[in-house]
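Visitor: Structural data only, the sequence is not supplied:
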């Protein structure tokens, strides 16, 4: 399954140093896992975590879940070794923290053979260079690091995330312009289901492919938010049928539920049905 076709509704961070967490992740209904060698691992555990993760991925059992390894930054004492190790772990992608410029991805690409690259978008400079980063020929995905971005901006927490909207929008536009996946940042209050659902709905409506998560308790809410509903699927099927009938009759538009349906609406409807089928296929694996 290509990156473009993969569901990315729920993308869960798992500490690479925790064998129990690595084991549990094999059973969770997540679309993707970020195996974290960076923030979730203490400095004195980082080298051991690299070996622990390599053993877990060699054992396998993660099914159709996308396997992404987040390394330490290349300007740290662990980053280069992380990158070289990730290239041989059988992961689906390697995730670079604090991507500021395309040159950062060039440096990672030189260490990782042909492994697809993902970029953490979490710095003010990264926001300003989002289009150039998204255009990198090895990049297949972007992850919003909203906590670090808010810290660097000096922004205060707001439920509507207004201070972060400029950065979120720049990265979304860049990702969509260059056809790479993009997932929203984490929601820190993992016991606040209502708040998580609201932020997932906001991210979905903006155009994100899914949400990064910090706790298994958040998975069901993210999966539901970023999945087409039965109503979405029904409407999409009716729009396609009505438009096809209109074209056959020599008309350029159709009407469904009192609303005009043009070719752009049909393109969205086909994407909805394709996403639904991709989710079903993944769940069946």
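Guide: The structure has been received and is ready for your questions. Since this is a predicted model, take the numbers as computed values, not measurements.

Visitor: alpha carbons only for contacts and neighbour counts from here, please
Guide: Will do.

Visitor: Spatially central residue for this protein, please.
Guide: residue 183 (3.2 Å; C-alpha atoms, centre = their mean).

Visitor: Just the element for that one, please.
Guide: Following DSSP states H and E, the helix or strand that holds residue 183 is strand 181-184.

Visitor: Run through the neighbouring helices and strands of the very next helix or strand once past that strand.
Guide: From strand 181-184 onward toward the C-terminus, using DSSP H and E, the following helix or strand is helix 193-206. Packing contacts for helix 193-206, counted by 3 or more C-alpha pairs under 8 Å, 6 or more residues apart in numbering; DSSP states H and E, involve strand 210-213, helix 219-225.

Visitor: and for the helix or strand hosting residue 53, what are the contacting residues?
Guide: In this structure, residue 53 is located in helix 46-59 according to DSSP H and E. Contacts of helix 46-59 from elsewhere in the structure, counted by C-alpha atoms under 8 Å, 6 or more residues apart in numbering, are 16-19, 22-23, 35, 37-38, 41, 78, 82, 85-86, 89-91.

Visitor: List the ones among the residues you listed that fall in strands.
Guide: When DSSP state E defines the strands, the subset of the contacts of helix 46-59 inside them is residue 35.

Visitor: Can you tell me which of the contacts of helix 46-59 are buried?
Guide: Listed as buried from the contacts of helix 46-59 are 16-17, 19, 22, 35, 37-38, 41, 78, 82, 85-86, 89-91; burial here means 16 or more other C-alpha atoms under 10 Å.

Visitor: ok, structure two:
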């Protein structure tokens, strides 16, 4: 199975035409072209038009394009969804997903849209945390489009009173639940944003925190955050070299069929070979997509 890097996922306000153009030059793996939180009510329609025109026009190179729509229960949501389907981005990001029925409602409204258009879900409500497993499980349904969870830690903090400082101790349980749900059903999962875009050390620490949880990448609010996320969510040269050593060891004829081997004094199991293959695949996918266009 191919792997698509999602180390850096940058929000871009759909109402800012200059930002949409600048995004074509940024070294982000993915762009969320936002019609929701980043756009004032009186700019919603112009944002929708600009974003959809930008997606149709292309020119974003390797960057995965995602349109975040307003909720279907808002005055803009259904028009956003219809316009996004017509623009055909890589994915549509739905806000405030709280139950499996939310996913089924969205896919129902997408109708006969091309199967290439995936659905991403913002996990940002208390009910969404309680239902993370059932939401993720919709990825296994016949009409499934769901492919990625995006953590909405700011909204979770707002809804619960949990704080985002002190190593996000108040979020640890919810981050763990969503990672488990995503992994159980084959979804990617992207960490929430780090709000202080001038605090490089804080950003690095939170990227490492998300990486260690098993996140695939981090959502970002400023281009200056891209380099740190790209570095931290990529395997290091040493990790790739070790992974290749593990793979090569299991490919030796004398190790065929073995569940575990002694590799330079350490016990390595076949599951480590599977993990190693994923590490190498991710490294090769990153290398293959190149830098900013």
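Guide: Structure's in. What do you need? Please read all numbers here as calculations on a predicted model, not as lab measurements.

Visitor: one step back: point out the most buried one among the helices and strands packed on helix 193-206 of the first structure.
Guide: For those, the largest average neighbour count (mean count of other C-alpha atoms under 10 Å) is found in strand 210-213, namely a mean of 27.

Visitor: The second structure: matching residues for that strand?
Guide: Mapped onto the second structure with TM-score structural alignment as the criterion, strand 210-213 of the first structure occupies residues 217-220.

Visitor: Mean distance of that stretch to its aligned residues in the first structure, please.
Guide: Taking mean C-alpha distance after the TM-score superposition for the first structure, the mean distance separating stretch 217-220 of the second structure from the aligned residues in the first structure is 0.4 Å.

Visitor: What are the boundaries of the helices in the stretch 51-200 of the second structure?
Guide: For the stretch 51-200 of the second structure, applying DSSP state H, counting those that start in this stretch gives helices covering 77-87, 100-110, 126-130, 132-137, 153-160, 172-184, 200-213.

Visitor: Highest mean neighbour count out of the ones you listed?
Guide: Most buried among those, given mean count of other C-alpha under 10 Å as the contact rule, is helix 132-137, at a mean of 22.

Visitor: Touching that helix from outside, list them.
Guide: Everything outside helix 132-137 of the second structure that qualifies as a contact, by C-alpha under 8 Å, 6+ apart, is 98-100, 103, 123, 128, 146, 177-178, 181-182, 185, 187.

Visitor: buried set for stretch 51-71 of the second structure?
Guide: When burial is assessed from 16+ other C-alpha under 10 Å, stretch 51-71 of the second structure yields the following buried residues: 51-52, 54-55, 60, 62-71.

Visitor: among those, which two are most distant?
Guide: Of all pairs drawn from these, the widest gap by C-alpha to C-alpha lies between 62 and 71 and measures 27.9 Å.

Visitor: can you tell me how far residue 143 of the first structure sits from residue 121 of the first structure?
Guide: According to C-alpha to C-alpha, to the nearest Å, residue 143 of the first structure and residue 121 of the first structure sit 6 Å apart.

Visitor: Quick check: which element contains the closest residue to residue 2 of the second structure other than its chain neighbours?
Guide: Of all residues beyond its chain neighbours, the one nearest residue 2 of the second structure is residue 281 (7.5 Å), with distances taken as C-alpha to C-alpha, 6 or more residues apart in numbering. With elements delineated by DSSP H and E, residue 281 of the second structure resides in helix 270-289, which encompasses its position.

Visitor: What lies in contact with stretch 155-163 of the second structure?
Guide: The list of residues contacting stretch 155-163 of the second structure from outside it, by C-alpha under 8 Å, 6+ apart, reads 124-126, 164, 169-171.

Visitor: most surrounded residue in those residues?
Guide: Ranked by the number of neighbours (other C-alpha atoms under 10 Å), the contacts of stretch 155-163 of the second structure place residue 124 first, at 25 neighbours.

Visitor: Comparing residue 143 and residue 121 of the first structure, which residue is more hemmed in?
Guide: Set residue 143 of the first structure next to residue 121 and count neighbours by other C-alpha under 10 Å: residue 121 wins out with 30 against 25.

Visitor: excluding its backbone neighbours, what's nearest the aligned residue in the second structure for that one?
Guide: Structural alignment (TM-score structural alignment) places residue 121 of the first structure against residue 123 in the second structure. With C-alpha to C-alpha, 6+ apart as the criterion, residue 123 of the second structure has its nearest non-adjacent residue at 5.0 Å, and that residue is residue 151.

Visitor: Residue 157 of the second structure matches what in the first structure?
Guide: Aligning on TM-score structural alignment places residue 157 of the second structure opposite residue 150 in the first structure.

Visitor: For its match, give its distance to residue 99 of the first structure.
Guide: Distance check for residue 150 of the first structure against residue 99 of the first structure: by C-alpha to C-alpha, it reads 16 Å.

Visitor: Also residue 265 of the first structure?
Guide: To residue 99 of the first structure, residue 265 of the first structure is 35 Å away according to C-alpha to C-alpha.

Visitor: who has more neighbours, those two?
Guide: Neighbours of residue 265 of the first structure and residue 99, each counted by other C-alpha under 10 Å, are more numerous for residue 99; the result is 24 against 15.

Visitor: Map that one onto the second structure.
Guide: Counting by TM-score structural alignment, the partner of residue 99 of the first structure is residue 97.

Visitor: which ones are touching its match?
Guide: The neighbourhood of residue 97 of the second structure, defined by C-alpha under 8 Å, 6+ apart, consists of 103, 121-125, 128.
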